[in-house]
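Visitor: what follows is a predicted structure for the sequence shown.
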Amino acid sequence: MPLIIRDFRPADADAVLEVRRAAVPFLVQTREALIEAVAHAPAAQRARLLVAELDGAVVGVCRTGLEHGTSEPGHAYANPQVHPERRGRGVGGALLAAAERHVGAVGAVRVHSWVLDEEGPRAFAEHRGYTSSRASHILRLDLAEAPLPRLPELPAGTGLRTLGSLRAEPRPLFALESEAVLDEPGDVVTDTLDFDTWFADTFVHGGIDQELSTVVVVDGIPAAHSYVETDGRDRLASRGTGTGRAHRGRGLAKLAKTDSLGRARAAGYTAAFTGNDDTNAPMLAINRGLGYEYFTGERRYVRDL
């Protein structure tokens, strides 16, 4: 049967998640979160989830669309992933070409893609005109065996909240995140977060676990957070850890992440993944102090259309 590239359908969810589990096990999501994220992606993002079907089976997937939350126009993303047993048959190239056609048609002039830092994936990207721009470390924590630091006694005025408990009062949390993302290393600055889009991604359709994600509050105001997403089975992955500028240097990011990991362990999760830009020394130090170990690397590749 010929190779078919088409848009995702809800019935594809289980197959897509199995492709990702085999190709990029550090990217985790539940079936329900995947379907919700595709159905409710912001219109301005022009997002599509493409799937590759070969011999009647889903063997590859590619998220693509325009970068949002930035004042820099024309940036897009395309992240093809192919089941390791089905590589070398043109699946990844077909997915990437379809993604480039899509984002080019909706105004993109530059495409960004995350690529495993291995010889084959790097050669795939470079053969198609992509240039490496930055590196990222993917770290893994064995939640079943590795000891977690004990939570310290909290200073006066400092408390720990679940993310879900802040849904009724989200504006201070939005202010915290809008500030924290400005200092994240990256090729595209996130400087125009929209509240409604952020709220939907954080509390409604984005897949962030509301009970396992922790927010540190100081005098009742969010000061640091650690968000996670799970696969609903045994793995979780960081969806962002940040601290407001006025509260940095006090260990609040580590406090938030330690509490979140403890909740996850108690819920039965056995593996935790996180990714850090290789220039982000503070977060790399926090994660290694928590017991994370190197799992694999990624490189960010860029191509001008």
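Guide: Sure thing, it's come through. Numbers count the residues shown, from 1 in each chain.

Visitor: only C-alpha atoms from now on, for both contacts and neighbour counts.
Guide: Fine.

Visitor: now do the contacts for Arg263.
Guide: By C-alpha atoms under 8 Å, 6 or more residues apart in numbering, the residues touching Arg263 are Leu212.

Visitor: ugh, typo on my part, it should be Ala146
Guide: Counting by C-alpha under 8 Å, 6+ apart, Ala146 makes contact with Gly291.

Visitor: which residue ranges of the stretch 101-250 of the chain form helices?
Guide: Ranges of helices within the stretch 101-250 of the chain are 119-127, 171-180, 195-199, based on DSSP state H, counting those that start in this stretch.

Visitor: residue contacts, Pro80?
Guide: Listed by C-alpha under 8 Å, 6+ apart, the contact set of Pro80 reads Gly60, Val61, Cys62, Arg63, Gly92, Leu95, Leu96.

Visitor: what's the following helix or strand after the helix or strand in which Arg63 is found?
Guide: Per DSSP states H and E, Arg63 falls inside strand 57-66. The helix or strand immediately downstream of strand 57-66 is strand 75-82, counting by DSSP H and E.

Visitor: got the angle for that following strand vs strand 57-66?
Guide: Calculated by axes from the mean of the first three to the mean of the last three C-alpha atoms, to 10 degrees, strand 75-82 forms an angle of 170 degrees with strand 57-66.

Visitor: compare the helices of the stretch 101-250 of the chain and report which one is nearest to Ala264.
Guide: The closest of the helices of the stretch 101-250 of the chain to Ala264 is helix 171-180. By C-alpha to C-alpha, the value is 21.7 Å.

Visitor: for comparison:
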Amino acid sequence: MTVLVRDLRPADQADAEGFVRVRRLALPYILFTPESVRHTAVHSHPGARYRPLVAEEDGEVIGTAQVYLAHDSPEPGQGCLNVYVRPDRTGRGAGRLLVQAAEEYLASLGATKLFAWALDEPANRAFAERRGYRQGRSGFFLRLDLAHGTLPPPLEVPAGVELRTAADFAGDPRPLFDLDAETVLDEPGDIQAEFTDYDAWLAQTWNHPLLDRELTTVACADGRPVAFTVAHTDGDTRYVTAMTGTARAHRGRGLAKLAKIHGLHRARAAGVTEAFTGNDTGNAPMIAINEWLGYEKCATEVRYVRELG
């Protein structure tokens, strides 16, 4: 059996479904749908030079890679490759071939530092370290059982604060972009990002097919968004928090906690049964909020880094 690596064909339904199948089996804590796979392939910022790859064996997609430049970072030359292989198809060389193709592509674009996520399991760690990657930061995946778990009651909305949804900003989402751009500056991680391109944000974030505007919850003060929790849903029963943040001038008031608890209650009422979120392991305040909400840690992911000569 021969494993071949090639570019994903976004318009090919079978390719998109194969990509989703691999990710659901290898990384069930993040949502992917054929529509979201196509959207990312088509609407990623040109500066990212985004290139999705698949590893194919006998016509079946058994591995995937998302390969791109960190174009929104103030530090140039940073590339990312996130490689996942179906757990029942490992040991066939798919991961090795995907990494090789991704590294060659990023090097050709001038990348000098490569970042790759890997689940914190012995085989994954050994795979990365054999290829010259060193451990960087880590993050937790957390899961909340909305069907059978216990969710604290909604918090009282303080005076001067109004809870709204992203759908309320459909006519002018610019205030949400401004809040997103401010909060991402303080998000812990190996790669710092800066959002400066509103049109790109509209294409990639606001019009993302997983974005649930009705369940994305926004705390407003003086009519302006000051805290939010962004909801991604698969159109069925699964929910992922894509981002939670508070404007700097309004921190320390529990507004992120307020938005999250109200958003989760609304998600449960809408039929969501399973919610996931992720946190940098050093983000103690947000981890504490999520554990108060009833989330439980279900996996750890490690960021690996390799310097290119």
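Guide: That came through, no problem. The shown structure was predicted, so the numbers you read here are calculated from the model rather than taken from an experiment.

Visitor: overlay the chains and give the TM-score.
Guide: After superposition, the two chains reach a TM-score of 0.96 (TM-score structural alignment, normalised by the length of the first structure), with 305 aligned residues with a C-alpha RMSD of 1.4 Å.

Visitor: quick revisit: which two in the contacts of Pro80 of the first structure are spaced the farthest apart?
Guide: The widest separation within those (C-alpha to C-alpha) is 12.1 Å, between Arg63 and Gly92.

Visitor: who has more neighbours, the two?
Guide: More crowded of Arg63 of the first structure and Gly92, by other C-alpha atoms under 10 Å: Gly92, with 25 against 20.

Visitor: read off where stretch 58-66 of the first structure ends up in the second structure.
Guide: Alignment of stretch 58-66 of the first structure against the second structure: residues 61-69, by TM-score structural alignment.

Visitor: what about the matching stretch, how far off from the first structure?
Guide: With mean C-alpha distance after the TM-score superposition for the first structure, stretch 61-69 of the second structure departs from the first structure by a mean of 0.5 Å once superposed.

Visitor: coming back round to it: which one of the helices of the stretch 101-250 of the first structure lies nearest to Arg239 of the first structure?
Guide: Nearest to Arg239 of the first structure, of all the helices of the stretch 101-250 of the first structure, is helix 171-180, at 12.1 Å by C-alpha to C-alpha.

Visitor: which strands or helices does the closest one pack on?
Guide: Identification of packing neighbours for helix 171-180 of the first structure by 3 or more C-alpha pairs under 8 Å, 6 or more residues apart in numbering; DSSP states H and E yields strand 221-230, strand 235-243.

Visitor: and the angle from that helix to strand 221-230?
Guide: Compare the direction of helix 171-180 of the first structure with that of strand 221-230 by the same axes, to 10 degrees and you get 80 degrees.

Visitor: helix 171-180 of the first structure maps to which residues in the second structure?
Guide: Here helix 171-180 of the first structure aligns to the second structure at residues 174-183, judged by TM-score structural alignment.

Visitor: residues of the matching stretch that come out buried?
Guide: Buried residues in stretch 174-183 of the second structure, counted by 16 or more other C-alpha atoms under 10 Å: Arg174, Leu176, Phe177, Asp178, Leu179, Asp180, Ala181, Glu182, Thr183.

Visitor: which ones are touching the first one?
Guide: If you count contacts by C-alpha under 8 Å, 6+ apart, Arg174 of the second structure has them with Tyr198.

Visitor: for the second one, same thing?
Guide: For Leu176 of the second structure, the contacting residues are Ala166, Phe169, Pro225, by C-alpha under 8 Å, 6+ apart.

Visitor: average offset of stretch 31-39 of the first structure relative to the second structure?
Guide: Looks like 1.5 Å for stretch 31-39 of the first structure (mean C-alpha distance after the TM-score superposition for the first structure).

Visitor: list the contacts of that stretch.
Guide: Pro10, Ala13, Asp14, Leu17, Ala47, Arg48, Leu49, His205, Gly206, Gly207, Asp231.

Visitor: let's see it at 7 Å
Guide: Pro10, Ala13, Asp14, Leu49, His205, Gly206, Gly207 (C-alpha atoms under 7 Å, 6 or more residues apart in numbering).

Visitor: could you pull out the buried residues of it?
Guide: Of all the residues in stretch 31-39 of the first structure, those buried under the rule 16+ other C-alpha under 10 Å are Arg31, Ala33, Leu34, Ile35, Glu36, Ala37, Val38.

Visitor: which residues in the second structure does it align to?
Guide: The alignment of stretch 31-39 of the first structure onto the second structure (TM-score structural alignment) spans residues 34-42.

Visitor: follow-up on the earlier one: for the match of stretch 58-66 of the first structure, what is the distance to the chain centroid?
Guide: Chain-centre distance of stretch 61-69 of the second structure: 15 Å, with C-alpha atoms, centre = their mean, to the nearest Å.

Visitor: and the residue lying closest to Met1 of the first structure once chain neighbours are set aside, how many neighbours?
Guide: Closest residue in space to Met1 of the first structure, ignoring its immediate chain neighbours: Asp55 at 4.8 Å, by C-alpha to C-alpha, 6 or more residues apart in numbering. Asp55 of the first structure: 10 surrounding residues under other C-alpha under 10 Å.
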